[in-house]
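K.L.:
Task: produce atomic coordinates for the following.
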Amino acid sequence: MSTPIPRLILAGLSGGTGKTIVSLALARAFERMGMCVAPFKKGPDYIDAKWLSLAARRPCSNLDPFFHTDEALHALLKHRSEGCDLSLIEGNRGLFDGKDEQGSCSTAELARKLDCPVILTIDCTKMTRTVAAIVQGCATFEPGLNLAGVILNRTAGERHRSVLRASIEANTDVPVLGMLPKMAANPIPERHMGLLSDQEYGSDRGGQKALNILAGMAEQWLDLDGILAVAENAPEFLPEPGPLFAGAAMEKTVRIGYVDDAALWFYYPENLEALEHAGAELVRLSVLDPTPWPKLDGLYLGGGFPEVFAERIAGNREVLAGIKSMSQAGLPIYAECGGFMILCDALECDGVRHPMAGVFPATTTFCPKPQGLGYTEALSLKDNVFHREGTLIRGHEFHYSVCLDEGMQHLDFTMKMVRGMGAGKGRDGLLYQNTFAGYNHIHALAVPGWAPRFVAAAQTLKRG
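P.N.:
Alright, predicted model coming up:
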């Protein structure tokens, strides 16, 4: 049975062309019109996804052909779109940019897999007729791509906009769906890993003022009716996808804590849902708040910005000591990137050494440039409570810190990096007791055994 899902992808020619700002503006503008918008982000990304969820006032899911099978992509889009008026997907990097020269796993590939029309955002700074050539080239570069419209960004004035529109209309069949002026200032500032977190956004808590400013810009400068028509003209969705998670949801028998505060908040919603589906009651925690934690059967430490809050985390000795005690007691603890940094002996920032939980005798240091960036493939070298030996785990990494070599020869690494940097020297996945930590991020739908094994380990320890 076919399903109508009004949908579109907002793409760009490269990173930094303004597609995130346009995506946020459209999500909030349509939400202000009373529409239910299902937001999605293509590729491995937490920050843009968080802002999209704020703009649409609904959780944002990530879609990526590298992580997800075609069946998982269809299931995610279908289930997250149920009851919504519009599914809005923000692309990543350039439209045809993927993990190799063929553009594998690109935004264009995702558009073809989901039979989804594309609206291209173009930075028109110091260009006029050349933009028409770019549009025409993108429209015909790959068979099967439905380039349904363009949004022209950073235009200089009415004369500039007039020449741009006339050139595109005279030389292509692609409609212009809006032209945005240059912004005096970005209402959502950036830092080393992308947009500033909404949790650190000063008096505008949650960035609501900034999002409403962007919505007003969209209402003034973009053809919202035309953009909505593009989405509504998307083909009906085939085939009918299966469920997100295998089997029936289990009774909740264990409590797994996860840190969700300004320091650590990089979690795919499906990872948390997978744990709940497998039988976990989730408890939200903080490494910044000195409030004692409740009794737990397991702990999940996601990524984030521990380097920004290193002094506060280091001063929260009771919580750090509690984490080490849980690890020594054999509770299953899974830590990704920022969580891994907190489990080490220390975190160095700007020459200052901040003591952390001390589960692993290693130090991480924050660097001015990325130390690991992109898709990863990691081979599990030994059985542990999270991964079976021989499992090839697809994930991603994006970290500015590096794990120093001192003492690393004595550490137990459980993963060989087939693709990516990991903790260094082709290794990742430190293991102590049932504590697993590394720079690799995973998505639960790409590693379906992770959540059931995590919960089963917590159940075994609780019974024992």
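K.L.:
rest of the way, CA atoms for contacts and neighbours
P.N.:
Will do.
K.L.:
I figured V455 hits H277, correct?
P.N.:
No: between V455 and H277 there is no contact under Cα atoms under 8 Å: 9.7 Å.
K.L.:
Pick out whichever of those two has more residues nearby.
P.N.:
Legend: neighbour count by other Cα atoms under 10 Å for V455 and H277, higher for V455 (28 against 22).
K.L.:
what packs against the host helix or strand of that one?
P.N.:
Using DSSP states H and E, V455 sits within helix 450-463. Secondary-structure packing of helix 450-463 (3 or more Cα pairs under 8 Å, 6 or more residues apart in numbering; DSSP states H and E): strand 254-259, helix 269-277.
K.L.:
what do you get if the cut-off is 7 Å, keeping everything else the same?
P.N.:
For helix 450-463, the packing partners by 3 or more Cα pairs under 7 Å, 6 or more residues apart in numbering; DSSP states H and E come out as helix 269-277.
K.L.:
can you map out the strands along the stretch 101-250 of the chain?
P.N.:
Listed in chain order, the strands of the stretch 101-250 of the chain (DSSP state E, counting those that start in this stretch) span 118-123, 147-155, 176-181, 190-191, 194-195.
K.L.:
Would you convert those strands into a markdown table that also reports distance to F436 and mean neighbour count?
P.N.:
Below are the strands of the stretch 101-250 of the chain laid out as a markdown table (distance: least, Cα to Cα, whole Å; neighbours: other Cα atoms under 10 Å):
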| stretch | distance to F436 | mean neighbour count |
| --- | --- | --- |
| strand 118-123 | 40 | 26 |
| strand 147-155 | 44 | 23 |
| strand 176-181 | 47 | 22 |
| strand 190-191 | 29 | 10 |
| strand 194-195 | 27 | 14 |
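K.L.:
of the ones you listed, which approaches G226 most closely?
P.N.:
For G226, the closest of the strands of the stretch 101-250 of the chain is strand 176-181, at 6.4 Å, according to Cα to Cα.
K.L.:
how many degrees apart are the closest one and strand 118-123 in direction?
P.N.:
Per axes from the mean of the first three to the mean of the last three Cα atoms, to 10 degrees, the angle that strand 176-181 makes with strand 118-123 is 30 degrees.
K.L.:
Let's see this one next, to set against the first:
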Amino acid sequence: IFNNISEGYYRLLKAAVEKNCNLKVFGYIPKDERLSLESRHLGLIQSREVEDLNEKIELCSELVLKNIDMNMLLKFFKESPDFEDEYHLEDRGIKTAVACDKAFSFYYRENIELLEECGEVVFFSPLKDKCLPEDINFLYIGGGYPEVFIKELSRNKSMLNSINKSLSSGLNCYAECGGLMYLMEGIQGMDSGRIFNTVGFFNGKAY
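P.N.:
Have a look, this model is predicted:
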């Protein structure tokens, strides 16, 4: 399936690929500015921040149905071999708190499912909640854009204190990218260049 090309270019590519690569071409998504998403440093604007997201999804579905041979595509996947997932984890009764809001949302669903196999997963918001969930055994803070929402994160001092106190008391934690930045002493804001206080568990500041 080709993406973001004109109809004429699609015909050229389809003929070349099917002739020379022995691959089936199912269709294409045409170039359409209405599908574009705004970008910022390090990536695109997240889906939850796109005001007309539903309209974009509806338009995309219309273009897919119009320009992709869905009957052939579905038939192709019906003929695919079954996939057996043999990798599972033991339920150890581990209760994991996962930071999830507009500041921290970069997660692979498969990782959350593996944590659910180990016990229970509860989500919390470093932006809005006042403290960590009760009786947790593990803390997971993924990536995101804490520098974009640093003013709100820094103002939530009760959450910062809750995380710092829990980590200092021995709570196991995995933090990556923006989550690791959040655990440092401070993060530089996007607008003013000012350093805003964060959890402070690790020495150093993120710029």
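K.L.:
one step back: run the chain-centre distance for the helix holding V455 of the first structure.
P.N.:
26 Å (Cα atoms, centre = their mean, to the nearest Å).
K.L.:
With stretch 109-127 of the second structure instead?
P.N.:
The answer for stretch 109-127 of the second structure is 13 Å, by Cα atoms, centre = their mean.
K.L.:
And stretch 86-94 of the second structure, by the same measure?
P.N.:
The answer for stretch 86-94 of the second structure is 23 Å, by Cα atoms, centre = their mean.
K.L.:
Do me a favour and get the end-to-end distance for that stretch?
P.N.:
Distance between the two ends of stretch 86-94 of the second structure: 21 Å, counting by Cα to Cα, to the nearest Å.
K.L.:
Could you do stretch 183-198 of the first structure as well?
P.N.:
OK, stretch 183-198 of the first structure end separation, Cα to Cα: 20 Å.
K.L.:
Indicate which one of the strands of the stretch 101-250 of the first structure is closest to R312 of the first structure.
P.N.:
Once Cα to Cα is applied to the strands of the stretch 101-250 of the first structure, the stretch that comes out nearest is strand 190-191, at 19.9 Å.
K.L.:
what range in the second structure matches the closest one?
P.N.:
Using TM-score structural alignment, the residues of the second structure aligned to strand 190-191 of the first structure are 39-40.
K.L.:
ditto for stretch 436-454 of the first structure
P.N.:
The aligned range for stretch 436-454 of the first structure is empty, by TM-score structural alignment.
K.L.:
quick one: secondary structure of the aligned residue in the first structure for V199 of the second structure?
P.N.:
Per TM-score structural alignment, the equivalent position to V199 of the second structure in the first structure is A357. Here A357 of the first structure is recorded as coil under DSSP: H, G, I helix; E, B strand; the rest coil.
K.L.:
What is the burial count for A357 of the first structure?
P.N.:
Neighbours of A357 of the first structure (other Cα under 10 Å): 25.
K.L.:
which residues sit in contact with it?
P.N.:
Residues in contact with A357 of the first structure (Cα atoms under 7 Å, 6 or more residues apart in numbering) are L320, A321, I323, K324, I342, L343, C344, D345.
K.L.:
Just the buried ones from the residues you listed, in ChimeraX syntax?
P.N.:
The buried residues among the contacts of A357 of the first structure can be selected in ChimeraX (16 or more other Cα atoms under 10 Å) with this line:
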select :320,323,324,342,343,344,345
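K.L.:
Going by distance to S53 of the first structure, which of the contacts of A357 of the first structure wins?
P.N.:
Checking those against S53 of the first structure by Cα to Cα gives I342 as the nearest, at 26.8 Å.
K.L.:
Might one say that that closest one is in contact with H354?
P.N.:
No: between I342 of the first structure and H354 no contact is recorded; they are 9.9 Å apart, counting by Cα atoms under 7 Å.
K.L.:
ok, back up a step: so can I have a markdown table of the contacts of A357 of the first structure showing distance to P290 of the first structure and secondary structure?
P.N.:
Formatted as a markdown table, these follow (distance: Cα to Cα, whole Å; DSSP: H, G, I helix; E, B strand; the rest coil):
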| residue | distance to P290 of the first structure | secondary structure |
| --- | --- | --- |
| L320 | 10 | helix |
| A321 | 12 | helix |
| I323 | 13 | helix |
| K324 | 16 | helix |
| I342 | 16 | helix |
| L343 | 17 | helix |
| C344 | 20 | strand |
| D345 | 20 | strand |
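K.L.:
quick one: which of the contacts of A357 of the first structure is nearest to I122 of the first structure?
P.N.:
I342 (40.2 Å).
K.L.:
Under the alignment, what does the closest one map to in the second structure?
P.N.:
Under TM-score structural alignment, I342 of the first structure pairs with Y182 in the second structure.
K.L.:
What's the local residue count around K165 of the second structure?
P.N.:
Neighbour tally, K165 of the second structure, other Cα under 10 Å: 14.
K.L.:
what lines up against it once you look at the first structure?
P.N.:
Using TM-score structural alignment, K165 of the second structure pairs with S325 in the first structure.
K.L.:
mind checking the SS state of that match?
P.N.:
Judged by three-state DSSP, the three-state class of S325 of the first structure is helix.
K.L.:
Same question for the one 10 residues further on.
P.N.:
The three-state assignment at A335 of the first structure reads strand, by three-state DSSP.
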